[in-house]
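Enquirer: What follows is a predicted protein model with its sequence.
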Amino acid sequence: MKKYLYIAIAVVVFFFICWIFPKVNRRTVTATVNKTERIRGSVKQGEQHNDKYLIYALDANNKPHTFQNTDTWIWFKFNSSDVYAEIQDGKKYDFSIVGFRIPFLSMYPNIISVSKPE
């Protein structure tokens, strides 16, 4: 019986780590914005829209990056619309991001903050 309990605990811990790790690996990418886009999620009647802002950019090595800009409870970021408003096409920014690009899940690194490089 103890064996099954340990296996169950290991499975729960594994899934928790898989869920939390992409949300806590903060890093900075400096890139020039090519395009910004707002994706409107589907909603049921009476619910809020689930919008996602996408930012397409190239770094100094011409490597393409796609970031999402959404609110996140883990980082206490609730100003995605304000962050999106300050990002302009053709400008270079330091993007503080968390997460990974996982194409088959349509997941992108999330922008936590944006600043102009010094």
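Expert: Nice, thanks for sending it over. A quick note: this is a predicted structure, and the numbers were derived from the prediction, not measured.
Enquirer: CA atoms for contacts and neighbours, from now on please.
Expert: Noted.
Enquirer: just checking, what's the longest strand in this structure?
Expert: Counting by DSSP state E, the longest strand found in the chain is strand 27-39.
Enquirer: Run the chain-centre distance for it.
Expert: The chain centre lies 11 Å from the centre of strand 27-39; the measure is Cα atoms, centre = their mean, to the nearest Å.
Enquirer: same thing with stretch 84-101?
Expert: When C-alpha coordinates are averaged (Cα atoms, centre = their mean), stretch 84-101 and its chain have centres 10 Å apart.
Enquirer: repeat for stretch 14-29
Expert: 10 Å.
Enquirer: Could you pull up the residues touching the residue nearest to Lys92 when sequence neighbours are not counted?
Expert: Take Lys92 and drop its neighbours on the chain: the residue closest to it by Cα to Cα, 6 or more residues apart in numbering is Thr32, 4.0 Å away. If you count contacts by Cα atoms under 8 Å, 6 or more residues apart in numbering, Thr32 has them with 57-59, 89-93.
Enquirer: Now, of those residues, which are buried?
Expert: 57-58, 92-93 (16 or more other Cα atoms under 10 Å).
Enquirer: can you tell me which two in those residues are farthest apart?
Expert: Put simply, by Cα to Cα the two of the buried ones among the contacts of Thr32 set farthest apart are Leu58 and Tyr93, 10.5 Å from each other.
Enquirer: quick one: common contacting residues for those two?
Expert: Common neighbours of Leu58 and Tyr93 (Cα under 8 Å, 6+ apart) are 31-33.
Enquirer: May I see the residues you listed arranged in JSON lines, with distance to Ile39 as well?
Expert: Below are these laid out as JSON lines (distance: Cα to Cα, whole Å):
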{"residue": "Ala31", "distance to Ile39": "21"}
{"residue": "Thr32", "distance to Ile39": "21"}
{"residue": "Val33", "distance to Ile39": "17"}
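Enquirer: Got another one to weigh against that:
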Amino acid sequence: MRWFLTALGVLFGITLFLFLDYSLPSKQTVRITNTYNRLTDIGANAIFYASPDTGTVQNAAGQRDVRFIDTVRPNGKPYVYRNEDTGWIWPPYFKYDSSNLHAAATDRRSTAAAPEWVSITSYGWRVSWMSIYPNAISVKPVAGPDVRPFNWPAVIILLVMGALLMLIWRMWNQFRERSIDPTLVRLDARGDAARGRVSRWWKGR
């Protein structure tokens, strides 16, 4: 039984880590090289794209017109973002300005000869073989490729979640001390008394 609970705890921990890693905002310092729209096939990876509730439209072939932002990291490796509204669905970024973000990103395009570096805040993963892209939330200029803005939103969210978990843990401990533990003690006492009666009855036979 103990190994099952351990495995269940490990599985829960991995699931929680992946959930937070996907949902929490991250910041990348990059150089924007291109912005464009592209008809994209939405199939088994639909969970990693915006919900139809946000106003996105797919054609009969299951294709969606998605905005993309091509970038290059300071180490020279390419990194591609999608740019979709999130609406009121999860994650709750309440993003409705993908058109404005597209215009701002287009205005920040630059070349390797005359680079202009920006910090892009996004959520999600980049998985090339599954055509999964992180969703860009904001674009802000930075002084250079070595600038790494502190990720305050993610830290604040984690602190709030930690405080809530601590509160729940304390409430559970108080409930256990006031209700569960006394009940278990009474049950143990009744069990001891019942075993004592059975033992006396057996000896008196």
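Expert: Now that the structure is in, tell me what you want to look at. Here the structure is a predicted model, which means the values were calculated and not measured.
Enquirer: can you pull out the helices in the second structure?
Expert: 2-23, 98-107, 152-175, 181-203 (DSSP state H).
Enquirer: quick one, which of these is nearest to Trp129 of the second structure?
Expert: Closest among the helices of the second structure, using Cα to Cα: helix 2-23, at 17.2 Å.
Enquirer: Pull the residues that contact the closest one.
Expert: Taking Cα under 8 Å, 6+ apart as the rule, helix 2-23 of the second structure contacts 91, 123-125.
Enquirer: In strands, which of the residues you listed appear?
Expert: Per DSSP E, the subset of the contacts of helix 2-23 of the second structure in strands is Tyr123.
Enquirer: from the contacts of helix 2-23 of the second structure, which single one is nearest Trp201 of the second structure?
Expert: Pro91 (65.8 Å).
Enquirer: and that closest one, how far is that from Met166 of the second structure?
Expert: With distances taken as Cα to Cα, to the nearest Å, Pro91 of the second structure is found 23 Å from Met166 of the second structure.
Enquirer: okay, the two: which has more neighbours?
Expert: Using other Cα atoms under 10 Å, the more surrounded residue of Pro91 of the second structure and Met166 is Pro91, with 15 against 12.
Enquirer: check contacts around that one.
Expert: By Cα under 8 Å, 6+ apart, the residues touching Pro91 of the second structure are Ser23.
Enquirer: And it, how close does it get to Phe68 of the second structure?
Expert: For Pro91 of the second structure, the distance to Phe68 of the second structure equals 19 Å [Cα to Cα].
Enquirer: again with Phe4 of the second structure
Expert: 44 Å.
Enquirer: the more surrounded of these two?
Expert: Legend: neighbour count by other Cα under 10 Å for Phe4 of the second structure and Phe68, higher for Phe68 (21 against 9).
Enquirer: what do we get in the first structure for the more buried one?
Expert: The alignment partner of Phe68 of the second structure in the first structure, by TM-score structural alignment, is Leu54.
Enquirer: For its match, which non-adjacent residue is spatially closest?
Expert: Closest to Leu54 of the first structure by Cα to Cα, 6+ apart is Gln68, at 4.5 Å.
Enquirer: ok, that neighbour - contacts?
Expert: Listed by Cα under 8 Å, 6+ apart, the contact partners of Gln68 of the first structure are 52-55, 108-111.
Enquirer: Can you find the partner of it in the second structure?
Expert: In the second structure, Gln68 of the first structure lands on Arg82 (TM-score structural alignment).
Enquirer: correct me, but Gln58 of the second structure touches Arg64?
Expert: Yes - with contact defined as Cα atoms under 8 Å, Gln58 of the second structure counts as touching Arg64 (4.6 Å).
Enquirer: who has more neighbours, those two?
Expert: Between Gln58 of the second structure and Arg64, counted using other Cα under 10 Å, the more crowded position is Arg64 (18 against 15).
Enquirer: ok, now how distant is that one from Leu20 of the second structure?
Expert: Counting by Cα to Cα - Arg64 of the second structure and Leu20 of the second structure are separated by 27 Å.
Enquirer: and if you look at Met161 of the second structure?
Expert: From Met161 of the second structure across to Leu20 of the second structure, the span is 11 Å (Cα to Cα).
Enquirer: Look at these two and report which has more neighbours.
Expert: Leu20 (16 against 12).
Enquirer: Map Phe95 of the first structure onto the second structure.
Expert: So Phe95 of the first structure corresponds to Ile120, using TM-score structural alignment.
Enquirer: neighbours of its match, just the number please.
Expert: Applying other Cα under 10 Å, we find 26 residues neighbouring Ile120 of the second structure.
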